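**Student:** the following block contains a protein sequence and its predicted model.
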Amino acid sequence: MKQVLALLLILSGFSASSQVLRKRTVKLMGSRFDITIVANDSLSAEQNIDTVIAEVTRIENLISDWKADSQISQVNKNAGVAPVRVEPEVFALTERAIHFSRLTNGAFDISFAAMDRIWKFDGSMTAMPSPQAIKKSVEKVGYQNIVLDRKQSTIFLKKKGMKIGFGALGEGYATDRCRDMMLARGIKAGIVNGSGDMSTWGKQPDGSDWAIGITNPLHKDTVFAVVPLRQSAVVTSGSYEKFVVFNGKRYAHIINPSTGYPATGVSSVTVFGPSAETANGFSTSLMVLGKEAGLKLIKQHPAYSYIMITDDGQIFSSPDLGIKKHSL
């Protein structure tokens, strides 16, 4: 449900420092992960990168809906049949996802995994799907049909053919977990970036803040805002690369799970806050909800800041980010 916009990590020129920075790029959870660790020496930095990779792999094996032996795959296989007992960690993540589904009135829904992929954004679509096909595509989607039993730690999907999947929300959860793990191990600075779901902590070796450049979705080689990051997370969702146009209207690749229709009106949303998991839920939901409802929702959660860019190039952002309201 999420396409990553370019978030440019801006590194300063390092001054003399006793600390070293090491970075590694790997494929985890089916996506690109960029792991940056600042430590006292290269060996320690590399060993902690290994620890991050092991933790993300552990989480992937628990929650992946494309690994046949994962707990979530077992939940999906037993849809309409029987509840499945899962680890407390998996249960808690599912519980939080359902809370977010309620909060956004279904603009976010982990049962979107059962949606029929009738919209094509690879240039092959020549006409919109019929209203009947669109309605049918989401008939097995609906967080209201997920039954949780906290006492038994079970998940039950009421309808046969239902599926749940965490997608990018799982990546956000993994980056948050790794940040907390590194802090507990005494690693005072780093970034775990899971395909654009980015958890950061501490500072660069020269003492400066990490900084993120937000690219202009209308001119992808241009940065229009630079935002410093401290102990924070940042997530961007966008549709400027994958979309279709019918009758002069632009339809994004991010689908509203409650209606089956693509999101319209917003090109990108960047959300900053303490948790990448929550920021991911907000960024996707704001794309689906659109400008008016999306801004109303995010303004109710002051721990999270936002930059929203509409299809016509208007910029809306939290006052604390200091970005002027103007058009691109």
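**Tutor:** Good, I have the coordinates.
**Student:** all contacts plus neighbour counts: C-alpha atoms, from now on.
**Tutor:** Fine.
**Student:** can you give me the helices in this structure?
**Tutor:** Shown for the chain, the helices assigned by DSSP state H span residues 42-63, 71-77, 88-103, 131-137, 167-184, 276-298.
**Student:** one more structure, for comparison:
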Amino acid sequence: MKLRRIIGVLLCLALCLGMLSGCGGEKRYSGEFYGAFDTVVIVTAYCASQEEFDGLFSQTEEELLRLSRLYDIYVPYEGVTGLYQLNQKAGQGPVEVEPEVMELLLFARECYDRTGGVVNVAMGSVLSIWHEAREQAAEEPEKAQLPSQEALSQAAEHCRIEDLVLDEEAGTAELRDSQMSLDVGAVAKGFAVQRVTESLMESGYENFVISAGGNVQAQGAPPEKEGWSVGIEDPQQAGELIDTVTITSQAVVTSGGYERFYTVDGERYHHIIDPETLYPAQRMLSATVICDDGALADCLSTALFLMEPEEALEFARSQGALAILVTLDGQVLDTQEK
């Protein structure tokens, strides 16, 4: 899955003072777990009691882990029929999938249409080649090498979104090309965090924030505050911020190539692949999106990263989203600037 980072999720005052009392006796609680989407998930909430927070935290952990297993394309899990199994049965006819898998794939197809094909979950055959190259480099850095253009070009012939056939009534998905595979790294985490947020709201929880790698989803606001303060990291200087935004019932998602990469002959090659060149995109350092829906924010952040800066700003505006971009030369651009 795509790994992106936003720091400074918690209010500075809360970080300094720890558990604070709020209106109505609510206090700040926080906890974290690892395993969902291969990242550390931090859950922070204002609750009336530890028991109430424990319920919120357990629900978040359970549901995110379940969705992570359904959407994992690398590891099979016992008793789980998810994307791994769908990829394994490419070219073998329709496969019955879980409702959450169907929902994700329908959204992924919508993302393809919305972005004009820039975000394409059917690019798994190409992305898997780069994934294997990064894995090999991690094990034997001295043998790190780039994929061959021939292998990438051949794989690109099996990335047609039209070959992903969904039958909602039957609850089946089919990959008609036996050599195609899905990679949902551009959309899955945001989609999952959005769904968990909605589930928590249905359970009656009102003021909380979930930080899952580079995906931050907030609901409500801390007592007597305008919203949750989220720091956006400088992709060129770890630990430094380029901006801080305050959100209420919104999501903030950042895409960038500064964490997941490998090096060949002194050059870095990150994990966000341009569908036109089949190589890591070289248009900007990071793209951050702020909007009401975490799934859409995830999709848009990847799309913007793959566009030229001015094109990305215009596209973000057309989608009703705020965006903060860092160009290759370190310039910070904002959709709110004229």
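**Tutor:** Arrived safely. Since the model is a prediction, treat every value here as computed from it, not as a measurement.
**Student:** ok so, going back, any idea which of the helices of the first structure is most buried?
**Tutor:** Across the helices of the first structure, the average number of neighbours (mean count of other C-alpha atoms under 10 Å) peaks for helix 276-298, which reaches a mean of 23.
**Student:** quick one: which of the helices of the first structure is nearest Tyr143 of the first structure?
**Tutor:** helix 88-103 (6.5 Å; C-alpha to C-alpha).
**Student:** quick one: that closest one to helix 167-184, angle?
**Tutor:** 130 degrees (axes from the mean of the first three to the mean of the last three C-alpha atoms, to 10 degrees).
**Student:** equivalent range in the second structure for helix 88-103 of the first structure?
**Tutor:** Matched against the second structure by TM-score structural alignment, helix 88-103 of the first structure falls on residues 99-114.
**Student:** centre of the chain to the matching stretch, how far?
**Tutor:** Chain-centre distance of stretch 99-114 of the second structure: 14 Å, with C-alpha atoms, centre = their mean, to the nearest Å.
**Student:** just give me the mean distance for that stretch relative to the first structure.
**Tutor:** Stretch 99-114 of the second structure, aligned to the first structure and superposed, deviates on average by 1.6 Å (mean C-alpha distance after the TM-score superposition for the first structure).
**Student:** ok, and what's touching that stretch?
**Tutor:** Stretch 99-114 of the second structure is contacted from outside by 67, 70-71, 82-83, 117-121, 161, 166, 168, 171-173, 184, 187-188, 191, 299, using C-alpha atoms under 8 Å, 6 or more residues apart in numbering.
**Student:** give me the aligned partner of Thr244 of the second structure over in the first structure.
**Tutor:** Applying TM-score structural alignment, one finds that Thr244 of the second structure aligns to Val226 in the first structure.
**Student:** and the residue lying closest to that match once chain neighbours are set aside, how many neighbours does it have?
**Tutor:** Using C-alpha to C-alpha, 6 or more residues apart in numbering and skipping residues adjacent in sequence, the residue nearest Val226 of the first structure is Gly213, 4.4 Å away. When neighbours are defined as other C-alpha atoms under 10 Å, Gly213 of the first structure has 17 of them.
**Student:** list the contacts of Gly213 of the first structure.
**Tutor:** Per C-alpha under 8 Å, 6+ apart, neighbours of Gly213 of the first structure: Leu7, Leu8, Leu9, Ile10, Val223, Phe224, Ala225, Val226, Val227.
**Student:** quick one: what's aligned to it in the second structure?
**Tutor:** So, by TM-score structural alignment, Gly213 of the first structure is matched to Gly231.
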